[in-house]
Structures are given as C-alpha cells and as structure tokens.
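> next input, structure requested:
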Amino acid sequence: MSENDLPANWIRASLSDLGTWAGGGTPSKSEPSFWHGSIPWVSPKDMKTEFISDTEDHITPTAIEQSATRLIPAESVLVVTRSGILERTLPVATTKKPVTINQDLKALTPREGVRARYVALGLKAFEQRILKDCTKSGTTVANVEFASFLRFELPLAPTEEQDRIIAEVEKQFTRLDASVEALKRVQAQLKRYRASVLKAACEGRLVPTEAELARREKRDYEPADKLLARILKERRARWEADQLAKMKAAGKLPKDDKWKAKYVEPVAPETSGLPSLQSGWTWSTIDQLSSVVTKGSSPNWQGFDYCASGVLFVRSQNVGWGSLQLDERVFLPHAFNEKESRSVLADGDVLLNIVGASIGRVALATTELAGANINQAVALIRPVVPSLGAYVLRYLLSPLAQQYIHREKVDVARANFSLADVSEMPVPLPPLSEQQRIIFEAESRLSVGDAIELTLMSNETRATRLRQAVLKTAFEGSLVPQDPRDEPSSKLLESISAAVENKSLTKQGRVKQTTAVPKMKATR
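Next up is the predicted model:
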C-alpha cells in the first residue's frame, strides 16, 4: 500500500491534532514529604509495559502543586522523549489511571473520538520511521525533536473502526504473547538442563569414572593426584625455562641454581569445606593448573586509541556463555602488545569476565584469537596442559563454579572478582582420559540444547515480526472490515479542528459564532 493509499473514510492526522500534549517534571528530591504519596509518578524506567497502572515512585498532591509535573488522566498516551533507549526503540504506554510524569516523557490526552490505545498502537506501528525522522543525533542522550514529532501523521480510522482494530489487535497480541511465554518456559527449562549436565560432569556423574572402568576392565590408570603432580612439575619446568630465556637475552646467565628459589609455588586448594570427590579425582586450583593467570589493560590508560586494523582487542562483551561473540570488533596498534605482552592471547586460553554485570561469562580462545589482547575486565587463564582448557571451560560454566564466583565477588561500584580469587578457585580434577569422555558427552548433550535454543530464538524473532505485521496491517486498514455506516474520519477531524480554532480564538479574546469550514490539513 502506498503512502497516500488509505481506505475510504480514513484520513491522515498529525499527532498535534489528536489531543492535548503535556510535559512533566520532577518534584524536589530535597523535600522527602513529596515522595510519600499515592499518585503514580512515571519515569522511563516504568515504561517497560504497554499499560501503566502503577509505578516505582509515588508523589503527593502538594508535590504536583510545587513542581512542573501535572496530573495526566486515565486513557492517555505516554511517550518517552529523552533516553538512551531511543537509539533502539520508542517506549509507548497507555495510562489506566491518573498519573504524573517526569520531564523525559510527554503525554497525549486524546480528543473525543480518538482512542488512546489506537494512538499508542499507531506509534508502535510507525516506531522506526519516528525514530529515524524525529530523533536528534549527536547529543549526550538520545531525544525526540518534539516539534517534528508533533507534525508526524498517523492514519486515523473512524472511531467505531478504531474500536474494532483495537479489539482485533489485542486478540492477535494475546495469542502471540501466549506463544512467547511458552517459548520462555522452554528456554528456562533448557537453562536448567544445561546446568544439570555441567553439574553432573563436574561431580563425576555424567560418564563412568576412570576408576570404575579400570576395575571393570582389570587394568591400571593414572589417578588425578598423579596427573596433578605431573602438571605441577611441568609448570615449574616452564617457569625455569622462561627465566633462563630472559637471563640469556639479558646476557646474564646464572652461575648456580639459587635463582630457582624465586619460584612461587601455586596456591593449593583449601579442602576443608569442599565436598568429597569420586574415586580417582582430586581437588586442585586454577593456579595449580595454569602457567599464567592474568588480566588485560585499558588502552586509554596506556595511551593507545582504537584503529582500523592491528591487534584484535577482546572486551568483556566479546566473552559469552561458553563462546566468543566477535560481531563487534575493535583493534589496537601492534605497539600495545609490546607493552602488554603478558596478556597476549594464545590458542586454548580460557577467558573469564571478572568485572561488571557480565561477571562469570567464560569462553575459550581459538586460533583466530592468537596474538589478540584483552581488557582489564577479562582474566586470561592459560592451562599448563593445553587439553585442560576444554575441561576448565566446562567447569567454570558449571553451577559449582558460578556459585563460587558470585559468592566471592566484591560488589562495590561494579562487581569484581579478583585475580587472587581466580587463582584460588578450587577445581575438581578427574583423570585425563575421563576428562576427555566428560567433554565429549557434555558437548553431545549440550549441542542438542543449542539446536533447540536456535529454534526458540528464531520463533521469538518471528513472533516480534508478526506483532509488527499485525500493526502494519491494522494501520493499512486491512485488519478489520470497513463499515460504510461509520462516521468518516474527516468529520472527526473537522470537530477536532473546530475545537482547536475555538480554543485559539478564546485565547485571543475574539470568540465569535461561525460556520466557516476549518482550515486544516486532511489528506487521503
């Protein structure tokens, strides 16, 4: 349907024509008595629902009298006009009771014959066009240019047809909402399933233990305590080789072995509060299993800026739950790696988010990330035995590790899990061959869940598109049948126009009885 192709009896009306628009304000926070009332006070944080009947904050009648806010009647339309969220979406809601609003919202109280819910649905139907045409860019916080917004035109149906459209949209949305809720229940079940698989894996209940198989097959096996002893020996040997290389590069070869005393033994696990393990397993720590436990640095602190190419810089948003999210990539000059060489990534490194809301997310570095670097919110764990990385990854994703992380983290301005906490984290270590079976079985089971998750995400996206399709059809006039008995919208607009003109004349003190046809834009 073309821009001007509307059903008979429909017109286009600017938002300014549809009713009375009002702004809001914030009563003084220095007067606590203002904030102990029963009148809902709406701010952008409350605009996460389609209908507003209550809010987080409430004010008193005195607060209204002594501030810029005002009482907005029920069946009004609220629109967020200043918020960072306007970069993505336009929050719109309909009031179910009288409310007040803050300065980041505007409210429309519709004129007689214009339904608030109809306008709210129309704003969502044309959401992306409004955001494109009516929002200001380049400001600190995204905001709607209100004059442009008021000029924006909505297709206006006759009042009776508005009611039919609202009823049909609500029916369709109810069905879609029920489907989405069902999808969310399945997603919650999948999350519990993943957690149960990883919990069983790290408790030795996912596959037969190596000790059990060895007894059954009447053979020997290497228990985890022997594996750990080998890892610790290799860990020290690597440190010594690294120190010798550094001394050789500096032209200062040692005369004796006293330098070896500088080796710092890794933190051993505190097992007094830990559960017992399966036969053949042992408790270890991240520190014992790793040759490197470190974190990255901020390029701003080091005097570097992002550039078009160079060193891939991995930030906390790139570390997902078990996988890397590299859709958004930034790069730093190669000189950054020279200055921050300790946090240069290698294939098989384990990356753990240790700061902020994403704390606990973990992923494994692939060959694609070799030579990349990380920021200060990401910890790098480099296992002594590379094959350990896959097991450590699954362990860090398990409920046991996640509970430890969130128990030990420090909540200050931002949640923080220190490198010392990372190093000291206890790890239940199975025999090496059992680790391999655990990883294979866990991946096999989790891949089924991943496939289901992709289907669910696809259906959720489809539901969102269907909602928009319902709105598009509604405002093209194709969702419900037209009734020739409906009063044309042009009559509605004429009454609106007359009311606007009479109000203007009253303000000028020139009210006169007139039968002149109002001069108002009304296009088909």
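> alpha carbons only for contacts and neighbour counts from here, please
Fine.
> measure how buried residue 413 is and give me the count.
Counted with other Cα atoms under 10 Å, residues neighbouring residue 413 total 7.
> again, but for the one 10 residues further on
Other residues near residue 423 come to 22 when the count uses other Cα under 10 Å.
> quick one: it and residue 286 touch, right?
Yes - between residue 423 and residue 286 there is a contact under Cα atoms under 8 Å: 5.0 Å.
> neighbours of the residue nearest to residue 386 when sequence neighbours are not counted, how many?
Nearest non-adjacent residue to residue 386, counting by Cα to Cα, 6 or more residues apart in numbering: residue 348, 6.1 Å away. Using other Cα under 10 Å, residue 348 has 22 other residues around it.
> to compare with the earlier structure, here is another sequence to fold:
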Amino acid sequence: VDLEYRMAHVEKMRAAALRQLDAAKAMSAALLNEMFSQETFDGYPMVRLEDWTCDIASGQAVSSVGGNYQKQGIRYIQGNNLTNKGFAPVPIVYTEVKTHAAMSRSVVKPKDVLINIVGPPIGKISWYPEDQPEANINQAVVRVHCPEDLDYRFLTYLLRTKKYYDYFVEVKVGARQWNISRTNCADIKIPRVPIYLQHDLVKKFEEKIDGISFVAAAERQLEAIEALPGAILREVFDFDEENTGS
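You can find the predicted model right below:
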C-alpha cells in the first residue's frame, strides 16, 4: 500500500510538473510571437530569404557521393540535432573529409541557421554554435548562411514564430512523412530590417526571456520527478532483500 501511495503521489507531482512546463513554454512562445510579430515590422519591405542571403543549401545522404559514416571526422548534422531551444550536440555522427569535400555546397559554419525540413515535426530552427567546427548536413536539413546585414539570431527567432511554422505546415507535402523543400525555404518572405534594429530586438528578447531559464528549470524539475519511480522501486526491493537475507 505504501508503494502504491508513493507511486500515485509521484504521478501527481509529474502531472503538475508537466502543466508547469507547458505553461513555461507557452509564456516563452507568447513572448517570441509578440516581439517578432508582423506589427513590429510594419513599414519594412518583405523580401525573399534567398534574395537577401543568396546562400541557401540543402543537405544530402553521404551515400549519394559514395561516402560513409565514421567514428571521427567531419560532423554530419541531422534533423534531430535541431530544436527550437537551440542546437542539440547529440547524437553525433561523422563522415569522411573526402565526403565533406564532395558535399561542399552544404558546408556548415558557425552562425549558420539550420532548418529541419523532414518530419513531423518540421520547421525546427537552430543556429550552429560559434564554438563548433565546420560541419555538413544530411537531407533533412537546409542551411542558411547569413550575410553581414542579417543577424543569425534575428533570423532564427523570427522563423520560430507561429507565422513561419504555419507556412511550413502549409507548403509541406506527404502524409506520414512531411517534407518541405529548399525552394520552400528560399521563398520565405521576411522583413528587411536594418541590422542595428535586429541587434536591438534580439538583445531585448534575450534579456526578457533570460535564456528561457524558466523553461529549463521546469524541464529539470520534470526530469528529477521522472527519475523518482525507479529510485522508489530500488529502495523498496533493496529493503526486502536485506530483510529476507537474500
């Protein structure tokens, strides 16, 4: 009975933590959509992403150029490395230097913006961190290299808003597996805002969101709660073994 009670209590804690996490994510998304809304950019021209960047590439399978996966070498970024919270360093997949050279059009460098184009889910956006080495991408990812007058953080936050997610869903093809194309990404219309205003908006957003620390805190709390059932079971069964002399 004690075990059932404790497990039921943990489940109540887990449900409460999930609600807290959902609320934190909703607050984060609401702030993002408010600060990067269309109203914020009234008066600025809308331009195709490719007309501004001129450097958008989709990845490909290493096998398409006769390559292989390796335990070391050049990092090969996949769709599951991209999240709307940031670049996920794991899982790590590598390919050969010669394969990387053969896929030169899709080389990824720090500050490049990466879009997940295969799902569901689709439209996960991350920038490639500044402290990472040159990499490449598979066929589930599109890479956008930002020119000097386009802040990679501004573009990332902008594309994470509901407006652009709705666009990705609208242009997707496929039933079980969703796909959007490089052309779909190139055709995205974004506001051509001066770089100093981009910097200012990014700074204000990051200050307000405080690195979305409240979301991270809620996730850590949920992770700790989800570990409790295993800890309780180990405690109960270890106690039984000690008292039965086994």
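> need the TM-score from the superposition.
Once superposed, chain against chain, the TM-score is 0.89 (TM-score structural alignment, normalised by the length of the second structure); 244 aligned residues with a Cα RMSD of 2.3 Å.
> sorry, back to before: the residue nearest to residue 386 of the first structure corresponds to which position in the second structure?
Matched by TM-score structural alignment, residue 348 of the first structure corresponds to residue 111 in the second structure.
> assign that match to helix, strand or coil.
Of the three states, residue 111 of the second structure takes coil under DSSP: H, G, I helix; E, B strand; the rest coil.
> before we move on, what about the one 4 residues further on?
Secondary structure state of residue 115 of the second structure, per three-state DSSP, is strand.
> so what's the residue count around it?
Residue 115 of the second structure, neighbours per other Cα under 10 Å, totals 27.
> please apply the same query to residue 495 of the first structure.
Residue crowding around residue 495 of the first structure was assessed by other Cα under 10 Å; the count is 16.
> residue 31 of the second structure matches what in the first structure?
Using TM-score structural alignment, residue 31 of the second structure lines up with residue 197 in the first structure.
> got it, and residue 46 of the second structure?
Aligned partner of residue 46 of the second structure by TM-score structural alignment: residue 283.
> that older thread, now the match of residue 31 of the second structure: which helix or strand?
helix 159-202 (DSSP states H and E).
> tell me which residues in the next helix or strand along the chain from that helix are buried?
Counting by DSSP H and E, the next helix or strand C-terminal to helix 159-202 of the first structure is helix 210-217. Within helix 210-217 of the first structure, the residues scored as buried using 16 or more other Cα atoms under 10 Å are 210-211.
> distance between helix 210-217 of the first structure and the chain's centre?
46 Å (Cα atoms, centre = their mean, to the nearest Å).
> start and end residues in the second structure for the next helix or strand along the chain from that helix, please.
Using DSSP H and E, the helix or strand that follows helix 210-217 of the first structure in sequence is helix 224-249. Alignment of helix 224-249 of the first structure against the second structure: no match, by TM-score structural alignment.
> what's the end-to-end length of stretch 184-202 of the second structure?
Terminal residues of stretch 184-202 of the second structure are spaced 25 Å apart (Cα to Cα, to the nearest Å).
> also stretch 318-330 of the first structure?
End-to-end distance of stretch 318-330 of the first structure: 10 Å, with Cα to Cα as the criterion.
> what about that stretch, distance to the chain center?
Distance, centroid of stretch 318-330 of the first structure to centroid of chain: 14 Å (Cα atoms, centre = their mean).
> and the contacts of that stretch?
306-309, 312-314, 317, 351-353, 361-365, 393-394, 397 (Cα atoms under 8 Å, 6 or more residues apart in numbering).
> once you drop chain neighbours, what's closest to residue 202 of the first structure?
In space, residue 202 of the first structure is closest to residue 395, 6.2 Å off (Cα to Cα, 6+ apart).
> measure residue 73 of the second structure to residue 92 of the second structure for me?
11 Å.
> same thing with residue 192 of the second structure?
For residue 192 of the second structure relative to residue 92 of the second structure (Cα to Cα), the value is 35 Å.
> tell me which of those two has more neighbours.
residue 192 (18 against 13).
> my guess is the more buried one contacts residue 43, does it?
No - the criterion here is Cα under 8 Å, and residue 192 of the second structure misses it with residue 43 at 9.8 Å.
> about what we covered before: got a quick ChimeraX command for the buried subset of the contacts of stretch 318-330 of the first structure?
ChimeraX command restricting the contacts of stretch 318-330 of the first structure to the buried ones, with burial defined by 16+ other Cα under 10 Å:
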select :312,313,314,317,351,352,353,361,362,363,364,365,393,394,397
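> so which of the contacts of stretch 318-330 of the first structure are in helices?
393-394, 397 (DSSP state H).
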